[in-house]
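Q: A predicted structure for the sequence below; I have some questions about it.
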Amino acid sequence: MEAKKSLFDNLQNFFGFDNFKGEQEEIITNILAGNDTFVIMPTGGGKSMCYQLPALMSEGTAIVISPLIALMKNQVDQLRAFGGTDSIAHFLNSSLTKADAARVKEDVLAGKTKLLYVAPESLTKQENVEFLRLNKVSFVAVDEAHCISEWGHDFRPEYRKIRQVISNIGENIPIIALTATATPKVQHDIQKNLQMNNATVFKSSFNRSNLFYEVRAKRNVLKEIIKFVKHNQGKSGIIYCLSRKKVEEVAEALSLNGVKALPYHAGLDAKVRADTQDKFLMEDVDVIVATIAFGMGIDKPDVRYVIHHDMPKSMEGYYQETGRAGRDGGEGVCVAFYSEKDIDKLQKFMKDKPVSEREIGTQILKEVIDYAESSACRRKQILHYFGEDFNDTTCNRMCDNCATERQYFDAEEHLHRALTLIKGLGEKFDDHHILCVLMGTDDPQVHFYEHHLIKEFGSGKEQGEDLWKSLLRQAMLDNYLSKDIDQYGLLHITEKGNEFIDNPHSIRLIMNKPIEASDDEDAEDGKGATGALDTQLLQMLKDQRKKLAKAKGLPPFVIFQDPSLEEMCTHYPITLDELKQISGVGAGKAAKFGAPFIELIKKYVEENDIDRPVDMVIKSAANKSALKVYIIQNIDRHLDLEDIASSKGLSYEDILREVESIVNSGTKLNLNYYINEVIDEDKQDEVFDYFKTAEDDSIESAMCELGEEDYTREEVQLMRVKFMSELGN
């Protein structure tokens, strides 16, 4: 009783909490009793408290092994804030200077430090092992313990050496291993490697009921992300990308669109990463864009959304990364963009690895594909992966699949056929092989085993591949089948499956709606019409253009061309910034002619209660801009257009098109140096005067009027550029 009171007093005095969360009290009591302890608890469940409090209550220093420098710094700062003294917690890793490291060791030796955070790489250094031997170590906490297992999502070879190092530091040091993501296979691997098979295991439910899970087809992904973030303005979010290059690109696009976003990946300087993390925690930055490979390790409770620009390579990675949303129990939206191209990229990454590692990686990746492509409850799939059964009726429409209307099919006969086939083939094949047999696919492995000769070959062709894929996935989710990922994903019939074979009964399963990602997944610049044309507004804009043209003594096409007006009728820009994003407008024209147009559109939107598409405000740092900048710079240097074209491997026609595009978007170009060389003055005046009174800017009309035998198309085109540049910009 006294010990229990002391536990609660320490919880209250140090952390300011009145009650423990979940199994924290039992876990801490077990550690204080000197027992090995294995904690499997989802992100946000309060894992760090499980070793922080017993460390503060124990004699000596607790060593916390963590792979994330970011997380170490974050936790040390929090402990110092609670404890009121800097020496209470320290970290020892590669980010410290020699002087800093010496100061840390001094505090530890003086008995002032209760928790010492160490990176696995630092722990294995002989000098650190010798130093730690000089101290009383209360226990060792291995955080992110899934890193030990090659079946985990973040395998680190240094973690495999931890047991050996602990034995070198001292005898009978209790170990607490903690992870937020461990399948039964990974759990076994961790215990075996740390030689803690007799540890007390505490496993919490992996269900995060406040998180909404959604998978979207990868179309115009950058545009979709910016729309989502703008809809959630002011909320904290994390966006994960597969590559550093994509991280930089997404962060830049968000910044361009007025979002406070910063990139975060291993290629950045350690100080920059630390500053970025602090800005996120202090809410100077709303969005962090990070690589999947580089764990964030940021203990921020109010992250409101996590977006995966690319699917991660494992369900553990996905679960842990999505788990950073809504840790305070509040809103947490998890959106992942899926395309087969991403999966192809991940498979290419594995191609150079040893065969066994490649097999493991392939099985782990297959689970991600099944999750993304399935129409079953997302939550049920996640929890099943971690060895937990879940009744999808309690999902409460908290995933995209449960929130939408689904089509079911009577699966009794089909399930019986599939299970009987698997059993008949000796439970020695994976789902791909079974699918090939049922569909009658001409597959080399099917032929090798002569399964193209059995009566079941092609028997399921009529039902279609989607039905069988869906059936096999749900048969696993509902425990009629199990998958042996150790053995290349072979399917085995469970006890429940065998009962069904003997006594089939009526069963309804969900028909799969495959996710179809567009091939054009990187068509991200967000321009071009995206909705039906508003003809009423178009007429009003044309009238406005006519009015302005008359007042300025210009032809209407000089102000805005028809395609620009049409785009305004689908996007409804109501600020100059938004107007600049319309094709053929740009900053120059927006400033010169834009005000009456956005005023008109704003009034029209309000009067007609129009729900504007947010895509409008999306600005992109288009890759094409580099060529435009190059052309402008070289025209300023008075280079001939032919020379500019050949230096970029372009034709003269291509360069003219680019020059027109630059001018039509509102940038003034002085081409007189070139035009004076190729067109005589009288001709120039004649074409210029023609365009002043022309109905439209058509080159065909101009040549017809001016006489095709007197002018070449290029001459008229060049003069149109001069005319638009001088009068329109």
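A: Ah, there it is.
Q: drop to CA atoms for contacts and neighbour counts, all remaining ones
A: OK.
Q: the helix or strand harbouring Gln277 packs against which elements?
A: Gln277 belongs to helix 270-281 when assigned by DSSP states H and E. Applying 3 or more C-alpha pairs under 8 Å, 6 or more residues apart in numbering; DSSP states H and E, one finds that helix 270-281 contacts strand 261-264.
Q: this is the other structure I want to compare:
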Amino acid sequence: METTLSHYFGYETFRPGQKEIISKIIDHRNVLGVLPTGGGKSICYQVPGLMLDGTTIVISPLISLMKDQVDQLNAAGINAAYLNSSMTQKQQKAVEQELLRGEVQFLYVAPERFDNGYFVNLLQQLTIPLVAFDEAHCISKWGHDFRPSYQEVIHKVFALPQDFAIVALTATATTEVQKDIMQRLNINKNDEIKTSTKRRNLVFKVNPTYQRQKFVLDYVKEHSDVAGIIYCSTRKQVEELHEAFQDQNIQSTIYHAGLSNKEREQAQNDFVYDRVRVVVATNAFGMGIDKSNVRYVIHYNMPGDLESYYQEAGRAGRDGLNSDCILLFSERDIGLHQYFISVSKADDDYKDKMGEKLTKMIQYTKTKKCLEATLVHYFEPNEKLEECQQCSNCVHENKTYDMTDEAKMIISCIARMKQQESYSVIIQVLRGETSDYIKYCDYDQLSTHGLMKDYTTSDLSHLIDELRFKGYLNEHDEILTCDASVKKLLNANAAVFTTPFKRKSKEKVSINTVEGVDKALFDELKSVRQQLSEQLEIAPVSIFSDYTLEEFAKRKPESKQDMIAIDGVGSYKLKHYCPKFLETIQSYKAQI
């Protein structure tokens, strides 16, 4: 397993969750993998697909996403292909013949391809060890990007005669969506692998500015040497912002559903191949991009739900380097999404669910709590929380109220209860309320009953949430328990601060930089990568990611042996790409 990873992809160890998912696939079990955006989901089916005989079928939602994946696999010396509507009959026939000869290791198709009887007949003749559902949240009606074709293809996949495993992969699935996917794909609860949604290289920021256009123009000018995506809610806003960039001589491209296929493809290629640094887009640009060195994603408008926001913001920093995710928010954004929901042709249950998601999105823009922890809590309510210390809420000096005494009262109350209880019961006891349940448990006899009677329910919810988000309290299925770290508080070795209620905040937004990199060498290596990209007609990041180039610029490897030890350098890339980079590094060192 590790040998395959190292040989083809240049990594010595797996990221969290990857090895567990691959092991289940090798054991011929259906599995659901929920990994963060940029967490290496594709490795989860690519490694077992290389280890098993036959052709792995990958069901993917977008033509552009298929092309990116196939280009990257081909760049690593792996035979992959796709079949989609953008191809000529001659091109499709050539791929079909390769499939019949057993030459294709990975075949990418959209779910609609299974409507073609000839294609299904072709599949029946192949050796298929694995079927992968990429972007699996599209399967669920409750997912943020539901596609009926993803549901309809499931029974056609199960009707194939081969005995294959199934893997479903997603980054943005709530607990409800995860259950739906597992039910539809016959995945056992024990075969779900989830890792934290945390991505510590992403710095989340909310900026309620009234001068959105000025903010974006200033930010892009300050970060002109890095790539970024700016999402707008409407085509009109995309066009207006693009014009503003042109007026300021800022080179950018646009992407929305109103453009022709050729125009959209040109825009994507210009961005992926580093011909332009900035793309202004609607969410039509969502899953269709796989560019690892995006240093910032700015949302010009608030999305309608946190799944969409996290999916789009997660396009930043997929190479693991520090990147900004900035949400510009205005109250007017709320009205737009309420209108979208009201005119939707969906049933009332679905509209209600979208309304609930919008409420959660609005709460994210207004919370004073850690933004990263807020996202983690939304996707996995039972996960232990901690403050990231880098989002706009964490770094803003607005937590001036010392709540250490209140924290001790709350912890003392929880510790005295005969069993683990929920938020509501704890608050009722602290406020001195009585109910049949409180009397039955003798909670009205506790010394902490009524200890905080002067606090409102809202006050206590705020204080308990603060302790939860700081990791002093843990939650599992809405039941609160004390974490071991509360001992520090009770022993007077720590203090807890929170925000005074209803205090407005403003934060200064800045991008983090990576230290220890020889910037001049890094720029030369990027130029080499660009030359190779144009020569080989593959995307720059398919050759080497920014992360790998930065490692080159830090370590200055002198031989292929030095290079193979760096993440992202596999055997194929070592042979075909590294000589030119080594030559550049040696020449650079000679001039110093």
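A: Arrived safely, thanks for sending. Note that the structure is predicted; figures quoted are calculated from it, not measured.
Q: after superposing, what score do the chains get?
A: With the length set by TM-score structural alignment, normalised by the length of structure 2, the two chains reach a TM-score of 0.70; 459 aligned residues with a C-alpha RMSD of 3.3 Å.
Q: circling back: so which bit of structure 2 is the helix holding Gln277 of structure 1 matched to?
A: Aligning helix 270-281 of structure 1 against structure 2 (TM-score structural alignment) gives residues 261-272.
Q: hmm, who's touching the matching stretch?
A: Under the contact criterion C-alpha atoms under 8 Å, 6 or more residues apart in numbering, stretch 261-272 of structure 2 has outside partners 64, 253-256, 276-279, 289, 291, 539-541.
Q: can you put the residues you listed in TSV and add neighbour count, distance to Thr209 of structure 2 and secondary structure?
A: Below are the contacts of stretch 261-272 of structure 2 laid out as TSV (neighbours: other C-alpha atoms under 10 Å; distance: C-alpha to C-alpha, whole Å; DSSP: H, G, I helix; E, B strand; the rest coil):
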residue	neighbour count	distance to Thr209 of structure 2	secondary structure
Ser64	19	34	helix
Thr253	24	24	strand
Ile254	24	23	strand
Tyr255	24	24	strand
His256	21	25	coil
Val276	19	27	coil
Arg277	22	24	coil
Val278	26	21	strand
Val279	25	21	strand
Ile289	20	28	coil
Lys291	22	28	coil
Ala539	25	35	coil
Pro540	25	35	helix
Val541	24	34	helix
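Q: which of these lies closest to Glu421 of structure 2?
A: The shortest approach to Glu421 of structure 2 among the contacts of stretch 261-272 of structure 2 belongs to Ile289, at 44.8 Å (C-alpha to C-alpha).
Q: would you agree the closest one is in contact with Leu62?
A: No - contact criterion C-alpha atoms under 8 Å: Ile289 of structure 2 and Leu62 do not qualify, at 9.6 Å.
Q: can you tell me, leaving aside adjacent residues, what's nearest to Pro48 of structure 2?
A: Using C-alpha to C-alpha, 6 or more residues apart in numbering and skipping residues adjacent in sequence, the residue nearest Pro48 of structure 2 is Ile22, 6.1 Å away.
Q: average gap between the helix or strand the one you found falls within and structure 1?
A: Element membership of Ile22 of structure 2, judged by DSSP H and E, is helix 18-26. Here the mean offset of helix 18-26 of structure 2 against structure 1 after fitting is 2.6 Å, by mean C-alpha distance after the TM-score superposition for structure 1.
Q: where in structure 1 does the helix or strand that that helix is followed by align, residue-wise?
A: Sequence-wise, the next helix or strand downstream of helix 18-26 of structure 2 (DSSP H and E) is strand 31-34. The alignment of strand 31-34 of structure 2 onto structure 1 (TM-score structural alignment) covers residues 37-40.
Q: need the contact partners of that stretch.
A: Identification of contacts with stretch 37-40 of structure 1 by C-alpha under 8 Å, 6+ apart yields 27, 30-31, 47, 175-182, 199-204.
Q: now the buried members of those residues.
A: 27, 30-31, 47, 175-182, 199-201 (16 or more other C-alpha atoms under 10 Å).
Q: among the residues you listed, which one sits closest to Ile292 of structure 1?
A: Distance to Ile292 of structure 1 across these (C-alpha to C-alpha) is lowest for Thr181, with 15.3 Å.
Q: ok, back up a step: mean shift of the match of strand 31-34 of structure 2 relative to structure 2?
A: With mean C-alpha distance after the TM-score superposition for structure 1, stretch 37-40 of structure 1 averages 1.4 Å from its match.
Q: now that stretch: how far from the chain's centre is it?
A: Counting by C-alpha atoms, centre = their mean, to the nearest Å, stretch 37-40 of structure 1 is centred 29 Å from the centre of its parent chain.
Q: and stretch 12-25 of structure 1, by the same measure?
A: 34 Å.
Q: ok, stretch 407-423 of structure 1 next?
A: Remark: stretch 407-423 of structure 1 is offset 36 Å from the chain centroid, using C-alpha atoms, centre = their mean.
Q: residues of it that come out buried?
A: Ala411, His414, Leu415, His416, Arg417, Ala418, Leu419, Thr420, Leu421, Ile422, Lys423.
Q: could the contacts of stretch 261-272 of structure 2 be laid out in a markdown table, adding distance to Asp270 of structure 2?
A: Shown next, in a markdown table, are those (distance: C-alpha to C-alpha, whole Å):
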| residue | distance to Asp270 of structure 2 |
| --- | --- |
| Ser64 | 13 |
| Thr253 | 8 |
| Ile254 | 10 |
| Tyr255 | 11 |
| His256 | 15 |
| Val276 | 6 |
| Arg277 | 9 |
| Val278 | 10 |
| Val279 | 9 |
| Ile289 | 12 |
| Lys291 | 12 |
| Ala539 | 10 |
| Pro540 | 11 |
| Val541 | 13 |
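Q: and the residue positioned nearest the centre of structure 1, how far from Lys260 of structure 1?
A: Closest residue to the average C-alpha location of structure 1: His308 at 1.9 Å, with C-alpha atoms, centre = their mean. Distance, His308 of structure 1 to Lys260 of structure 1, using C-alpha to C-alpha, to the nearest Å: 18 Å.
Q: ditto for Lys185 of structure 1
A: Counting by C-alpha to C-alpha, the gap from Lys185 of structure 1 to Lys260 of structure 1 is 41 Å.
Q: for these two, indicate the residue with more neighbours.
A: Lys260 (20 against 16; other C-alpha atoms under 10 Å).
Q: thanks again, I'm all set now.
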